[in-house]
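Enquirer: Provided below for reference: sequence and predicted model.
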Amino acid sequence: MAVKKASVRDQVRRTLTERILAGHYQPGERLIELQIARELGTSQGSVREALRELEATHLVETTPHRGTRVRIVGVPEIREAYAARGLLEQAAATTAAAAFVNGVDELRAEVACILRAADAKDYPDQAAHVYTLHRMIVAASGNATLLRLWESLAFETWVRIRLGWGEINRKVAETSYARILAALERGDGVAAGQLLREHAEAFAPPAEPTPVSGA
């Protein structure tokens, strides 16, 4: 797949982000600049710049003599990320709700995809739709800074679903999302925000002492 010359770095960054969140690259897997550059038909320098940006958002990490790898996170870190994500979504919902008054069809379609993927135990697909749904809500707030902060926590969400914790209580999830969408549809940002925060807290992984590894 060749990458167009315009905004090469941004396109490489988006492609790598999508691959990481889709499970194409596993936690702990090394990302080789030259190999990626050849795959994307771009320069090694563009890949290096993109990886630096991904490191700033904590998707990857670079260590001496080991190169750049997809980050491995532990349970406490994931739990903290879920708590932070809940607070960000609560803040976003207060202004985002106005965008969904009488118009939550796209959100409802994403919820259906989440539940269908969960039933099929297709965790990569489930994670992708969870990301899309919640990002749509945060983006609707119109607050670019809030969205950037939220996106920096996307990897922890992906790890929680992708690596062994994908199974959810379907009834609880379905009910939770139904209440969130109902609040958004009636323009009640305060209620929607509280429900989103409670949702994040409810679906955070249980506390465990052992780290999560993608190996």
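Expert: Alright, I've got the coordinates. Numbers count the residues shown, from 1 in each chain.
Enquirer: could you use CA atoms for every contact and neighbour count after this?
Expert: OK.
Enquirer: ok, which stretches of this structure are strands?
Expert: 60-63, 67-70 (DSSP state E).
Enquirer: now do the buried residues in the first one.
Expert: Read that as strand 60-63. By 16 or more other CA atoms under 10 Å, the buried positions in strand 60-63 come out as 60-62.
Enquirer: can you put the residues you listed in CSV and add distance to Ser176?
Expert: CSV is the format used below for the buried residues of strand 60-63 (distance: CA to CA, whole Å):
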residue, distance to Ser176
Val60, 32
Glu61, 34
Thr62, 38
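Enquirer: looking at these, which is nearest Arg170?
Expert: Lowest distance from Arg170 to the buried residues of strand 60-63 (CA to CA) belongs to Val60, with 31.5 Å.
Enquirer: related to what we said a few turns ago, out of the strands of the chain, which comes closest to Ala93?
Expert: Across these, Ala93 has its closest neighbour in strand 60-63 (29.0 Å, CA to CA).
Enquirer: and that closest one, how far from the chain's centre?
Expert: 19 Å (CA atoms, centre = their mean, to the nearest Å).
Enquirer: what sits up against that strand?
Expert: Under the criterion CA atoms under 8 Å, 6 or more residues apart in numbering, residues 51, 54-55, 68-71 lie in contact with strand 60-63.
Enquirer: try 6 Å this time
Expert: Strand 60-63 is contacted by residues 54-55, 68-71 when judged by CA atoms under 6 Å, 6 or more residues apart in numbering.
Enquirer: the residue most central in space within the chain - nearest residue in space that isn't next to it in sequence?
Expert: Nearest to the geometric centre of the chain sits Ala154, at 2.8 Å (CA atoms, centre = their mean). Nearest residue to Ala154, sequence neighbours excluded (CA to CA, 6 or more residues apart in numbering): Tyr131, at 7.1 Å.
Enquirer: count of residues packed around the nearest residue to Arg170 once chain neighbours are set aside?
Expert: Leaving out its chain neighbours, the residue that sits closest to Arg170 by CA to CA, 6+ apart is Leu115, at 6.9 Å. Number of residues near Leu115 (other CA atoms under 10 Å) recorded here: 20.
Enquirer: one more to weigh against that first structure:
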Amino acid sequence: MGINRQSMSDRIRAVLEQRIIDGTLPPGSRLLELEIAKEFNTSQTPVREALESLHSLRLVESERYRGTYVRAITDREMDEAYSVRGALEQLAAELAAPKLKGNVSELREILQNLHSAAADGDTHGYALHNDEFHRAIVDASDNTLLIEAWQSLGFEARVRIHLSRRHEPHLVARAAEHDPAVDALEQGDGATAGRFLREHAELCRLRWKQRHLEGRETAIPHGDALPVPATVLS
């Protein structure tokens, strides 16, 4: 019975997560336990478990009197999240370098999958392998607090939302940004690997900001245009 309930909870979570990511459930949408339970022909218990999982991914929020609803990811939140991610991954690379020196076969395999997804234009696969890549480096740091802090940022969902709602013509170039960090880690050079990862996070931060400015169709005076390195758009 417990296994069936957990399977139903996973199924509900997966369906709701996809609806949030593809925009079927836009920010502000209320998620009513009774309605969801009726849709999936189940009790409210697995629905509640699914919503808790989505809450841990920072995809939904719950407020008294308002209930549970889909979160909006603000520009400020993404700006801050990428800055924190860059700092955490820089430290993670420095700590992981001794362990990964001459031992990056797993990272190379993940990276190859990332490149393949990028070449195929598979944004879903790209997001999954991207998360797997960064997670592998963070896990190799063997620092529990660092790992927990990094996980709390929930970047797999963030990247999937970004890629599913905006055409990304430069996935191959984005995948290539990960290569130098692996080369440095293979040499045991944590300082260089960390610098590459922090620079990658900064490029992602600038890309997000630029895309959202374009998405709003904001008229920015020529002299006030957001400075974006050429590599961001290549």
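Expert: Happy to help now that I have it. Not measured: the values here are computed from a predicted model.
Enquirer: returning to what we had before: count of neighbours near the residue nearest to Ala154 of the first structure?
Expert: Neighbours of Tyr131 of the first structure (other CA under 10 Å): 19.
Enquirer: break down the first structure into its helices, ranges please.
Expert: For the first structure, applying DSSP state H gives helices covering 8-22, 33-40, 44-56, 75-96, 105-119, 123-139, 144-151, 154-162, 170-185, 189-202.
Enquirer: what helices or strands is the third one leaning on?
Expert: Counting by 3 or more CA pairs under 6 Å, 6 or more residues apart in numbering; DSSP states H and E, the packing neighbours recorded for helix 44-56 of the first structure are helix 8-22, helix 33-40.
Enquirer: Gly142 of the first structure: which of the buried residues of strand 60-63 of the first structure is nearest?
Expert: Each of these was scored against Gly142 of the first structure by CA to CA, and Val60 proved nearest at 27.2 Å.
Enquirer: now the closest one: how far from Thr17 of the first structure?
Expert: 10 Å (CA to CA, to the nearest Å).
Enquirer: burial count for Gly2 of the second structure?
Expert: A count of nearby residues for Gly2 of the second structure, using other CA under 10 Å, gives 7.
Enquirer: circling back: roughly how far does the residue nearest to Ala154 of the first structure sit from Thr157 of the first structure?
Expert: From Tyr131 of the first structure to Thr157 of the first structure the distance is 8 Å (CA to CA).
Enquirer: quote the end-to-end distance of stretch 64-83 of the first structure.
Expert: Terminal residues of stretch 64-83 of the first structure are spaced 32 Å apart (CA to CA).
Enquirer: return the set of buried residues in it.
Expert: So for stretch 64-83 of the first structure, counting by 16+ other CA under 10 Å, buried means 68-76, 78-79, 81-83.
Enquirer: likewise stretch 80-93 of the first structure?
Expert: Quick answer for stretch 80-93 of the first structure (16+ other CA under 10 Å): 81-93.
Enquirer: my guess is Gly86 of the first structure contacts Arg197. True?
Expert: Yes: contact criterion CA atoms under 6 Å: Gly86 of the first structure and Arg197 qualify, at 4.0 Å.
Enquirer: against Leu21 of the first structure, how distant is Ala2 of the first structure?
Expert: In terms of CA to CA, Ala2 of the first structure sits 21 Å off from Leu21 of the first structure.
Enquirer: so for those two, which residue has more residues nearby?
Expert: Counted by other CA under 10 Å, Ala2 of the first structure and Leu21 do not tie: Leu21 has more neighbours, with 23 against 10.
Enquirer: want to try JSON lines for the strands of the first structure, with distance to Thr145 of the first structure as columns?
Expert: Formatted as JSON lines, those follow (distance: least, CA to CA, whole Å):
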{"stretch": "strand 60-63", "distance to Thr145 of the first structure": "21"}
{"stretch": "strand 67-70", "distance to Thr145 of the first structure": "24"}
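Enquirer: nearest spatial neighbour of Ala83 of the first structure, chain-adjacent residues omitted?
Expert: In this structure, Ala83 of the first structure finds its nearest non-sequential neighbour in Glu201, 6.2 Å apart by CA to CA, 6+ apart.
Enquirer: quick check: the residue lying closest to Leu107 of the first structure once chain neighbours are set aside vs Ala202 of the first structure, distance?
Expert: Spatial nearest neighbour of Leu107 of the first structure, excluding adjacent residues (CA to CA, 6+ apart): Leu133 at 6.0 Å. Distance, Leu133 of the first structure to Ala202 of the first structure, by CA to CA: 17 Å.
Enquirer: show me which of those two is the more surrounded one.
Expert: A count of neighbours by other CA under 10 Å puts Leu133 above the other of Leu133 of the first structure and Ala202, at 18 against 15.
Enquirer: now stretch 143-151 of the first structure, how far from the chain's geometric center?
Expert: Worked out by CA atoms, centre = their mean, stretch 143-151 of the first structure lies 12 Å from the chain centre.
Enquirer: let me know the outermost residue of the first structure.
Expert: Distance from the C-alpha centroid of the first structure peaks at His65, with 29.1 Å (CA atoms, centre = their mean).
Enquirer: and that residue, what is it in contact with?
Expert: By CA under 6 Å, 6+ apart, the contact list for His65 of the first structure is empty.
Enquirer: one more: the one 10 residues further on?
Expert: Neighbouring residues of Val75 of the first structure by CA under 6 Å, 6+ apart: Pro211.
Enquirer: hang on, the earlier thing: what do we get in the second structure for the residue nearest to Arg170 of the first structure?
Expert: Under the alignment (TM-score structural alignment), Leu115 of the first structure pairs with His115 in the second structure.
Enquirer: how much space separates that match from Arg174 of the second structure?
Expert: In terms of CA to CA, His115 of the second structure sits 9 Å off from Arg174 of the second structure.
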